[in-house]
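K.L.:
Next comes the sequence, and after it the predicted model I'd like to discuss.
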Amino acid sequence: MLKLENISLKVGEFELKNINFEVERGDYFVILGLSGVGKSLLLESIAGLINPTSGEIFLRGEEITSKKIQERKVSIVYQDADLFPHLTVFENIAYPLKCNGEKNIKEKVLACAEMVGAAEFLQRKPETLSGGEYQRVSLARSLAADNDIFLLDEPLAALDSKSKSELRMLLRQLNRSGITIIHVTHDYEEAISLATKVGVMEKGALVHIASPEEVFSHPKSEFVAHFIGTKNFFKGNLKTIPQSDLKEFSATGINIFCLTDVEDGEVFLTLQPEEISISSETEKGSSRNHFKGKIIDIAPAKVGFEITVSIGAELIALVSGDSKGELRLEIGKEVWVNFKASSCKIYK
């Protein structure tokens, strides 16, 4: 339904770089990234509010790169929705219907309002609405415009938790009704809750596009790894060790023995903090990885304490309060960190 090919865009010092993706009819595509990485610029280029400096955009099989927003039949909804403050809710929803010369406006406004749960406040002005009510009206107006693709720019960011939950349910219902949605956010819980496909955006580029399950179980960016609570995330190279069933993972400042059947080459490694032990001396036993380092941070966790140790790279281990006391762990102390080769999760 929508296809972007090598879209680049420069605004001041910021630029989008060779954006490529395709969205099928009925998809719910969430673009996830921190503030300032270019998510809103990307939406506005799709909508026709900003023209890309290079590349092409195709919508419903037609090349639309230079077409105006009025010719694209897409709806864009911002975090701070842009309802007309002097019009009632009814009049705001009716606005695109009047512009298109539609008949039976009252009937269509009521149908759109009922679909999003806004029928009870049709005679109110936007200034009297809560954040959740305001976004419902914006969605109703988009429905009234009869567009089958919605572009949502952080639509839930300013809402309380109850309103967020209700709006998520509504967005899922709209998507199931046949509306294709592209939704940008910095909130990974929104991506998990809503998306059929996720794109991770960093520094003006889409670095990973896949299903939510793939993106969050095999993160390919430190940004996503931190979002989902992966404390030890490394990008490096894997190579076979001759005459051994182990392989060696190498990244800046660290070399780790791993037990994996992943092919040699560039890979990602994650290691859960609870798989790492801390000791005063190198441990004897089944652990193949032993590193001497210095504690640089200690932080309380939901259970126990997270101990950050610098070994050339930083590793975070989870220890109990009892272990922290017995080992007399404190910032600046030299310790050993130990973990098994089989504890390393390796993927491409």
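P.N.:
Yep, it's here.

K.L.:
switch to C-alpha atoms for all contacts and neighbour counts from now on
P.N.:
Fine.

K.L.:
Tell me the buried residues in the helix or strand encompassing residue 215?
P.N.:
In the assignment (DSSP states H and E), residue 215 maps to helix 212-217. Applying a neighbour-count criterion of 16 or more other C-alpha atoms under 10 Å, one finds 212, 215-216 buried in helix 212-217.

K.L.:
May I see the buried residues of the helix or strand following that helix?
P.N.:
Once the chain leaves helix 212-217, the next helix or strand it forms, by DSSP H and E, is helix 222-227. Buried residues in helix 222-227, counted by 16+ other C-alpha under 10 Å: 223-225.

K.L.:
So what touches helix 222-227?
P.N.:
Outside helix 222-227, the residues within contact range by C-alpha atoms under 8 Å, 6 or more residues apart in numbering are 33, 188, 200, 215-216, 219, 231, 233.

K.L.:
in the protein, which spans are helices?
P.N.:
Assigned by DSSP state H, the chain shows helices spanning 39-47, 89-99, 105-116, 131-144, 161-176, 188-194, 212-217, 222-227, 321-326.

K.L.:
which of those sits most buried?
P.N.:
Mean neighbour count (mean count of other C-alpha atoms under 10 Å) peaks for helix 131-144 among those, with a mean of 24.

K.L.:
Show me what it is packed against.
P.N.:
The contact analysis (3 or more C-alpha pairs under 8 Å, 6 or more residues apart in numbering; DSSP states H and E) places helix 131-144 against strand 75-77, helix 89-99, helix 105-116, helix 161-176.

K.L.:
who touches the third one?
P.N.:
Helix 105-116 is touched from outside by 90, 93-94, 97-98, 119, 122, 136-137, 139-141, 143-144, 170, with contacts defined as C-alpha under 8 Å, 6+ apart.

K.L.:
and what of the second one?
P.N.:
Helix 89-99 has contacts (C-alpha under 8 Å, 6+ apart) with 83-84, 103, 105-106, 109, 113, 121-126, 137-138, 140-142, 144-145.

K.L.:
please redo it, this time with the cut-off set to 7 Å
P.N.:
By C-alpha atoms under 7 Å, 6 or more residues apart in numbering, the surrounding residues in contact with helix 89-99 are 83-84, 105, 109, 121-126, 137, 140-141, 144-145.

K.L.:
one more structure, for comparison:
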Amino acid sequence: MLVVDQLSMHLPAFSLSQVTFKISQSDYFMLLGPSGSGKSLLLQIISGLVKPDSGRILFNGNDITSAPAGKRNLGILFQDLALFPHLNVFDNIAYPLRVKKQSGSIVSQTVNELASQFSISHLLKQNVTSLSGGEKQRVALARTLASKPSILLLDEPLSAVDAQLHMDIMAMLRSINRHGTTIIHVTHNYEEVISLASRVGVLNQGQLLQVGEPVEVFQNPRSEFVAKFTGTKNFFRVKGLNATPNGLVYAELPFGKTVAFYTDTIFPHGFVCFPEDSVVLSTQEANQSTLNVFRGYITDIFAQRFGYEVIIDSGFKVSALITRESLDKLNISAGTEIFASIKANAVRFIPEI
């Protein structure tokens, strides 16, 4: 559907270098990277607001690289939302329809349908300056979707919202995508990727380092940067959840193992992950209070910048990061039987929205 082919853009202090990827109909594609990696610039090039120095953008087989933004049928939502402060909610949502000279009946019907979809019908006569942050987000999304764009472009839409609103907007975006809208979403937060993305591209210093499904990218990083930035080598899909009254939850993993963790809110689908440095290794199974203890065999040990990474096969792959002193004390090597322990409060549950 959308092909980004060898896009490059050279600025005095930054270069976007030969970025290539493809997006299919109904994909939820997320560009993940740190601040200054070129994510927003790439989004602006795709939208037509910035012209690249070289490369092509193909949309349904047509070259739109030089097409003006208004002719691309792409909707972009900026981080600052860019609502019109002098207009009420109705007129903000109606703006792109009026620019296209739609009839009054179509404008009214479309605005009311979107307002109902985003639960803001009661706000249509209010000025946007009086709205809460979440209400402004909903108005901005409704306005962006009013012209029925083929692709929705989102620039860090969740970066400035509180935790509850964060979940609400993620659910809204997932619903929009499931109703058929293709989405390209820029973020620096890998948890958003886990919850929302069908595919992800990792960008750093203007270069697209890896593209694939989130599980593939996070479990099999192809570069040191991807591994460190995502920080999610111990990352597993949950098969089932069993909650206890005291807030402890047991997650069943697809390979027959169970991981315990604490959480206040339960979602039917999601992932668990835990950092490598939270994994404690022992050559003997000790009597301890740790709920998560996995027996396995070491398959590899290799040096990292700050210590050593130990890969354990426990029926699934567990990665641990230990110091040189710990490596010498344990006296371990490939093939050594090992017990990997992870405290329940070190395990994170990330819902799949």
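P.N.:
Sure, I can see it. What you are looking at is a predicted structure, and each value in this text was computed from that prediction instead of being measured.

K.L.:
Let me see the TM-score of these two.
P.N.:
Overlay of the two chains. TM-score (TM-score structural alignment, normalised by the length of the first structure): 0.70; 269 aligned residues with a C-alpha RMSD of 3.1 Å.

K.L.:
re earlier: can you tell me which of the contacts of helix 89-99 of the first structure lies nearest to residue 3 of the first structure?
P.N.:
residue 145 (22.1 Å; C-alpha to C-alpha).

K.L.:
dump the residue contacts of whatever residue of the second structure lines up with residue 199 of the first structure.
P.N.:
Per TM-score structural alignment, the equivalent position to residue 199 of the first structure in the second structure is residue 201. Neighbouring residues of residue 201 of the second structure by C-alpha under 7 Å, 6+ apart: 30-32, 208, 210-212.

K.L.:
ok, now with 6 Å
P.N.:
Counting by C-alpha atoms under 6 Å, 6 or more residues apart in numbering, residue 201 of the second structure touches 31, 210-211.

K.L.:
same check, this time on residue 75 of the second structure
P.N.:
Contacts of residue 75 of the second structure (C-alpha under 6 Å, 6+ apart): 144, 149, 152-153.

K.L.:
same thing but 10 Å
P.N.:
Residue 75 of the second structure is in contact with 47, 69, 141, 143-154, 183, counting by C-alpha atoms under 10 Å, 6 or more residues apart in numbering.

K.L.:
ditto for residue 123 of the second structure
P.N.:
Applying C-alpha under 10 Å, 6+ apart to residue 123 of the second structure gives the contacts 88-90, 115, 130-131, 135, 139.

K.L.:
Output the residue interval of the second structure matched by stretch 107-123 of the first structure.
P.N.:
Under TM-score structural alignment, the counterpart of stretch 107-123 of the first structure in the second structure spans residues 109-125.

K.L.:
so how far is that stretch from its chain's centroid?
P.N.:
28 Å (C-alpha atoms, centre = their mean, to the nearest Å).

K.L.:
Likewise for stretch 85-104 of the second structure?
P.N.:
31 Å.

K.L.:
Show the end-to-end separation of that stretch, please.
P.N.:
End-to-end distance of stretch 85-104 of the second structure (C-alpha to C-alpha, to the nearest Å): 22 Å.

K.L.:
re the thing from before, the nearest residue to the match of residue 199 of the first structure once chain neighbours are set aside: neighbour count?
P.N.:
Counting by C-alpha to C-alpha, 6 or more residues apart in numbering, residue 201 of the second structure lies nearest to residue 211, which is 4.3 Å off, once chain neighbours are set aside. Residues lying near residue 211 of the second structure (other C-alpha atoms under 10 Å) number 21.

K.L.:
For the aligned partner of residue 211 of the second structure in the first structure, give me its contacts.
P.N.:
Using TM-score structural alignment, the partner of residue 211 of the second structure in the first structure is residue 209. Contacts for residue 209 of the first structure (C-alpha under 10 Å, 6+ apart) come out as 20-22, 29-31, 197-201, 215, 220.

K.L.:
Between all of the residues you listed, which two are separated the most?
P.N.:
Most distant of those, by C-alpha to C-alpha, are 22 and 220, 19.7 Å apart.

K.L.:
Of those two, which one has the most company?
P.N.:
Neighbour count, other C-alpha under 10 Å: between residue 22 of the first structure and residue 220, residue 220 has more, with 23 against 16.

K.L.:
Now check the second structure for the residue matching that one.
P.N.:
Matched by TM-score structural alignment, residue 220 of the first structure corresponds to residue 222 in the second structure.

K.L.:
Roughly how far does that match sit from residue 192 of the second structure?
P.N.:
Taken as C-alpha to C-alpha, the span from residue 222 of the second structure to residue 192 of the second structure is 21 Å.

K.L.:
Ok, which of the helices of the first structure comes nearest residue 341 of the first structure?
P.N.:
Among these, helix 212-217 comes nearest to residue 341 of the first structure, with 19.7 Å by C-alpha to C-alpha.

K.L.:
The closest one vs the second structure - mean distance after superposition?
P.N.:
Mean deviation of helix 212-217 of the first structure from its aligned counterpart in the second structure after superposition (mean C-alpha distance after the TM-score superposition for the first structure): 1.1 Å.
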